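Colleague: sequence unknown, structure follows:
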């Protein structure tokens, strides 16, 4: 059993806060997710998340124009400089104050950063060389009387304009220009959120929060200096002609425009909506504005022609960006966790994703491992693709938090969910509809769900009646009600081996095993020392693992009805001190327990997660309870419970941690003052509850292939994988130095392939373990030699080859070539595989990968056949007609010869 799982992706959350940006080619979108950065490939319809983490939630991100350097800044101003193409952190740097905006110059040589009422310009560090002090300060600019909100560079990178809460904008030059004083653009009556240059540099646009757009134009200033003195002054600077035109212009307000977008609710319908964020595409002169009501508008400047006004969200738009081509608009809504990419010309969505805007409660893998279903406190059931990491369907029929989801073991087309609204629902994943709703005779809140392996019976446990309800999936009728527990039923699970046994755990400190389809309806109780939180069957159905409130994991032999082992995991899961704890993290084991368990496919290990920042993996073979590894789900200091030691400087005179008070003196521009507050009140209703989210894991599940596992955590749906990505593709990240020699190089492998020594070339490629090289050799083997190569292949390379073929089948259009390899492998080594006499990998997971690939090939071919029935019928008929004509011609020739 391998334990080197690494963070792979985040699926349950697509956007939290901060700004979204496009890459230089416009094909990808970068979005902050907590203290990580996710990248959405809009062309290939995939997404991935970088493994690096900031100390706190990310406030701003910026990408260099050449796409080599990514910088992410958290809420405190601490930043990470990252090699974007490799995802490697190069440097850490602290700007020492919260950053409202950060921007690379168009030439990529400088970075402009807001620093309260100041602006700092830093030289861009080299991403190829390691330096001791990579950040070098170029200049600090002053002049604003309040916080600077945005920075916009001119196209030649020689000057930039800033906006501030002091209701002004200022124009600065990168290098000192003799006789130049920064220009001030005043006249707005609210904070200025954005200022932009036109392409020719003759016009400047400023947008304020109250919905005002000012157009600034002017004429070139006339100096009293002679022409020679002016030429010398200009030549002494490195400022280009465009910037000279901008800085030597006497600017004045040319036009004033107002958006006047009405409010979305009754209380604000008489007032225009507030502007939250803006963006400008200079090449096409398009201004995009996002409002507090979830409406965005698209205006063409300088005519101020409204091209689009569309409501895309129920909450305010937190961030927006325009692609370099100007065709796509990206929007982020922090309150809903929503991310949209809109193509305004065709009026269609390129990307529309929304995560759970409340905590995730539960998750489950589909039997084929291709999808993951999640349920959250928002009452939504979402299904995510493990290949693309996108949510492709959302069910919102539940009206209360979802507490359990489950697939039938022998089918992926039906999904079940239980909720606190008193219903259990069944969903058809072919037509994407809720086709069955199960209810109890009397109202009850369901806390857990289980489906028998055949998918014919669904069971749910209640929290108020202490009963277990069983329904028939086919008819929807209530089959039975199991009684016996004396406290809320917390967990349910059917035996995976089809013995018709149902295990249930309850807060009454017992676990019962029910013979569901037997006549006696007998249940065998197992007594424990504390409340039962979770249980899991071993895949062979012979052992039951139970987690209790005291932090222990107890194992029972079901056949012999005896306890076999106990793991005291409270000390293993302890860690992470809450801000209001009076004890240290090492001693704060009270309340630490596992609320979710999952066995590996081979039954050797148990994965456990609970109300802690840790997820632990135990080896439970032969009565052992060895801790193999502890996984840290998050190091985000914005969450409570991620620090081992608290900062004593954050404690006031009363002994209370300042972080628990949640006092924010800064006015949030993204929030409007509630209309029902008293006049003069700045903070609204102080009785409104505010709390810090705690780092914890509510559910953990293994993928059916065993190559990955997922956790429903505070940060979202975290996926940890053995592979380079979360999908079941061949492992491409590790270098395996087995049986290597000095002469074994990629060139020698290719030369061996050119000499038609296909088997040695394939073995050499697997020794180097470079995916591109393996694929080149794999595709270079002729069709006629596949059987011979497979028959002579050493058994140690059988599992890696099968894993590669399974992943290759999912990506290649040459289906027949891949099927020839699979057929040759199974015909030549089928008996060996069945006997299990193969080493070098996890054989069950590899066979599942191949099976899933064959299933996808079957679906692809059948779909193509269904779509081309008429064409195939025509081709067959034409073949028969040609054959008939040939036969008639042959008979005619025979008659003429006769």
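Modeller: Happy to help now that I have it. From a predicted model like this one, the values you see are computed outputs, not experimental measurements. Numbering: from 1, shown residues only.

Colleague: going forward, measure contacts between C-alpha atoms and count neighbours the same way
Modeller: Will do.

Colleague: show me where the protein has helices.
Modeller: Counting by DSSP state H, the chain has helices at residues 227-235, 241-247, 570-573, 746-754, 758-768, 771-780, 786-791, 798-811, 815-835, 843-867, 869-897.

Colleague: would you reformat these as a markdown table and include distance to residue 11?
Modeller: Output for those, formatted as a markdown table (distance: least, Cα to Cα, whole Å):
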| stretch | distance to residue 11 |
| --- | --- |
| helix 227-235 | 54 |
| helix 241-247 | 45 |
| helix 570-573 | 24 |
| helix 746-754 | 36 |
| helix 758-768 | 32 |
| helix 771-780 | 26 |
| helix 786-791 | 38 |
| helix 798-811 | 21 |
| helix 815-835 | 30 |
| helix 843-867 | 21 |
| helix 869-897 | 38 |
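
Colleague: okay, one more to line up with it:
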């Protein structure tokens, strides 16, 4: 088995905090998800393979859409290339950055830090600069922290708003008729400032909803470079003046305002044209509106938190702390639309290039919406779990993932698109366990509210609710391989309950455990009804409740059992215990197969508020989630740390360790506390830090609280791995972590992993065999080299008539590897019928040999890709079918209309003929 798993996507977290951006084409949204960046379009979500040491909070995209600037909470800026999806430059601002903005011409970008504004040259063909962070100008005019900025359409002037209730305008170059000016009239901090499209008119918005519209006295074309202003004329001094004045002539003369005005009156803008008097630049406030009045009727403490303006359509969107947003048409400030989308504040707003779509982000709920305001419909609506994601489960074909959270919700995610397509909210308390049925038709969840619920994946409804005879909290759940029975273990009552899925009746109550039941698992063998359970009473119990009732076999464990996992062949079972070890037992003989000592592999991590060292903390670490790989050879484990470990079960050996995050915005990531926080009075992290106007948020958690509390407190969450699950196809695995649902996929092209290699087996020899039409030998050698591209090249070189003959001569050991390669090729290739012929002949000729458990991952991967292709083609066929029906119906309507028109014309012609005949008869009679 290969271990070249790489991070591929992040699900379950669509938005945390920070800026939202639309791509230049207006079809995709760029969102910050913690210390990573995700891109959402209408079909798929992807997460960039870029990771920061802290959460990102400021973003901006270059006008050509190639370069992205992302700045984290600690002021570290990353210049990211969206073409190669890598970080190409880094820069440290060493302080928090509030906003960053590219100029419209793409030559510069400005950054707001503290009360300063820094202007850098942007790399690329426009500026001719290769280094990303070459500082050009610095402006120090603000008296408080700068909060927002905007460029004029010609990239000459920069408007910067700050908490000092003023908006200041700075020139990028020196202009004769422009001075740095400050626009006031606000009574709270500035949230947004926006230039108009082809003028210097500006709109400013403050936190209390005040909106001021300013009109500029000059147009952009009227700005005069300072080098075009002639120097002032020197006065001729008389002899008496020269005797009285004692002035050093070597000193530079300063221009007075009168002299500058006189010089401006003589500026010749165009050579050999008449002189033209140039006016100076001034601003006049033409209106002042209070936009927050409508919101404050319901909530007097509502404030404006985000704003966006589309310059072409003159549409202003404002978001408030109540979760409502308003759309106004400027400059008349006519309200077009209003909507409340959440109870939490709107933290970011963005408009696409056409102004039709509005992206709204709510950091409190992790909610991301794209709203089309003209049709009043949702283009995209995604929301992760409001609290930690506690459990995860794959469907049998690996296409769907079900997650349960501490917010009591169950969500279903599509692995290929990365979107959540249904949410079940029937539970009233945290969901502790979740699992898919073997036939992928329903999913079962167990909750602390005392119920076990079954959800129909096809009709999206809760069709069964299983309850116990007395109130209790369920901590684990399992479904047998046939999908007929559901079992759940109690956390406060130490019993296991068994129900029938068809009738919903309680069949059996299994008693015997003397502590909370922490793990349950049914045997994956279809013919077997065996079930195992582990508990805090240091025992593993093997049940056959369907046939033998409460009779069971007990195996003593060295420590409290935490979780249990069955091997895919149903022979062994792995148990994680509180002492940090993993024990493997044979369920038939009840003998211990092996023990893995994995506590030191988990790695330590010291929290900011810990009073003991990381080495001492490591003694309390243990695995909380286990999962076998698809072939059963390896074991995946994770727990109270940032590391996921893969072990070889037979050798009890650590094969690879994955570090899921480097985010220092989370707690317990580092092994040592920052020495800057340690003072003579103790650790500064233990001191509460209250923020102004934020509801009294504090940075220290309540005593004894580990999962978060319902009080208005904010603290750094501790990095943890709550649940792990291997995909049945063996191509990826998922981890429910503090960051969200992280997907790691297998990249076979990155690792050279030959099999049964010989001296003469080379790519050149394979291509030579293809040229000689020795396809059987070429296919065998390419499979030995185990390079996917080479195997695909050989497969597509084989004529259709020779496929059956080549497969019949293929050895059994080559069939599994060939199936995996064909499954991956089927996902990306257009030659669908050609590969279906290969699959048909392989299953026809080698079907009985590959039906075992060893080849199950390859068969599941094949099924997954075939189902996906079927869905894609069925959508295309349905679209073509309905389009043809529409065209044919339209043709019938037009033909009927033409017939009616021709019939009416004939009737009118006949009437005209009759009238002519009658008139002729009348003439003859007369």
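Modeller: That came through, no problem. Everything numeric here is computed off the predicted structure, so don't read it as measured data.

Colleague: fetch the TM-score of the aligned pair.
Modeller: Here the TM-score for the pair of chains, by TM-score structural alignment, normalised by the length of the first structure, is 0.84; 826 aligned residues with a Cα RMSD of 3.9 Å.

Colleague: would you tell me which of the helices of the first structure gets closest to residue 170 of the first structure?
Modeller: Across the helices of the first structure, residue 170 of the first structure has its closest neighbour in helix 241-247 (11.1 Å, Cα to Cα).

Colleague: which of the residues in the closest one are buried?
Modeller: Within helix 241-247 of the first structure, the residues that count as buried by 16 or more other Cα atoms under 10 Å are 242, 243, 244, 245, 246, 247.

Colleague: stretch 77-85 of the second structure too?
Modeller: Residues of stretch 77-85 of the second structure classed as buried by neighbour count (16+ other Cα under 10 Å): 77, 78, 79, 80, 81.

Colleague: show me what contacts the equivalent of the third one over in the first structure?
Modeller: By that I understand residue 79 of the second structure. Here residue 79 of the second structure is matched to residue 81 in the first structure, going by TM-score structural alignment. The neighbours of residue 81 of the first structure, taking Cα atoms under 8 Å, 6 or more residues apart in numbering as the test, are 69, 70, 71, 72, 89, 90, 91, 92, 93.

Colleague: now the third one: closest residue in space, sequence neighbours ignored.
Modeller: Using Cα to Cα, 6 or more residues apart in numbering and skipping residues adjacent in sequence, the residue nearest residue 71 of the first structure is residue 81, 4.7 Å away.

Colleague: repeat for the second one
Modeller: Computed as Cα to Cα, 6+ apart, the closest residue to residue 70 of the first structure that is not its neighbour in sequence is residue 63, at 4.6 Å.

Colleague: that neighbour pairs with which position in the second structure?
Modeller: Residue 63 of the first structure maps onto residue 61 in the second structure, by TM-score structural alignment.

Colleague: separation between that match and residue 20 of the second structure?
Modeller: As for residue 61 of the second structure, its distance to residue 20 of the second structure is 10 Å (criterion: Cα to Cα, to the nearest Å).

Colleague: what do you get for residue 859 of the second structure?
Modeller: To residue 20 of the second structure, residue 859 of the second structure is 41 Å away according to Cα to Cα.

Colleague: again with residue 93 of the second structure
Modeller: Here the criterion is Cα to Cα. By it, residue 93 of the second structure lies 21 Å from residue 20 of the second structure.

Colleague: which one's more surrounded, these two?
Modeller: For residue 93 of the second structure versus residue 20, neighbours defined as other Cα atoms under 10 Å are more numerous around residue 20 (23 against 14).

Colleague: give me every residue that touches that one.
Modeller: Taking Cα under 8 Å, 6+ apart, we find residue 20 of the second structure in contact with 29, 30, 31, 32, 59, 348, 349, 350, 359, 360, 361.

Colleague: just residue 49 of the second structure next, same as before
Modeller: Under the criterion of Cα under 8 Å, 6+ apart, the neighbours of residue 49 of the second structure are 7, 8, 36, 85, 86.

Colleague: and if we set it to 6 Å?
Modeller: By Cα atoms under 6 Å, 6 or more residues apart in numbering, the contact list for residue 49 of the second structure is empty.

Colleague: also residue 879 of the second structure?
Modeller: Going by Cα under 6 Å, 6+ apart, the list of residues near residue 879 of the second structure is empty.

Colleague: residue 890 of the second structure versus that one, what's the distance?
Modeller: Following Cα to Cα, the distance that separates residue 879 of the second structure from residue 890 of the second structure is 16 Å.

Colleague: likewise residue 77 of the second structure?
Modeller: On the measure of Cα to Cα, residue 77 of the second structure and residue 890 of the second structure end up 57 Å apart.

Colleague: one more: residue 507 of the second structure?
Modeller: Counting by Cα to Cα, the separation of residue 507 of the second structure from residue 890 of the second structure is 60 Å.

Colleague: those two: who's more crowded?
Modeller: Neighbour tally, residue 507 of the second structure and residue 890, criterion other Cα under 10 Å: the higher count belongs to residue 507, 16 against 12.
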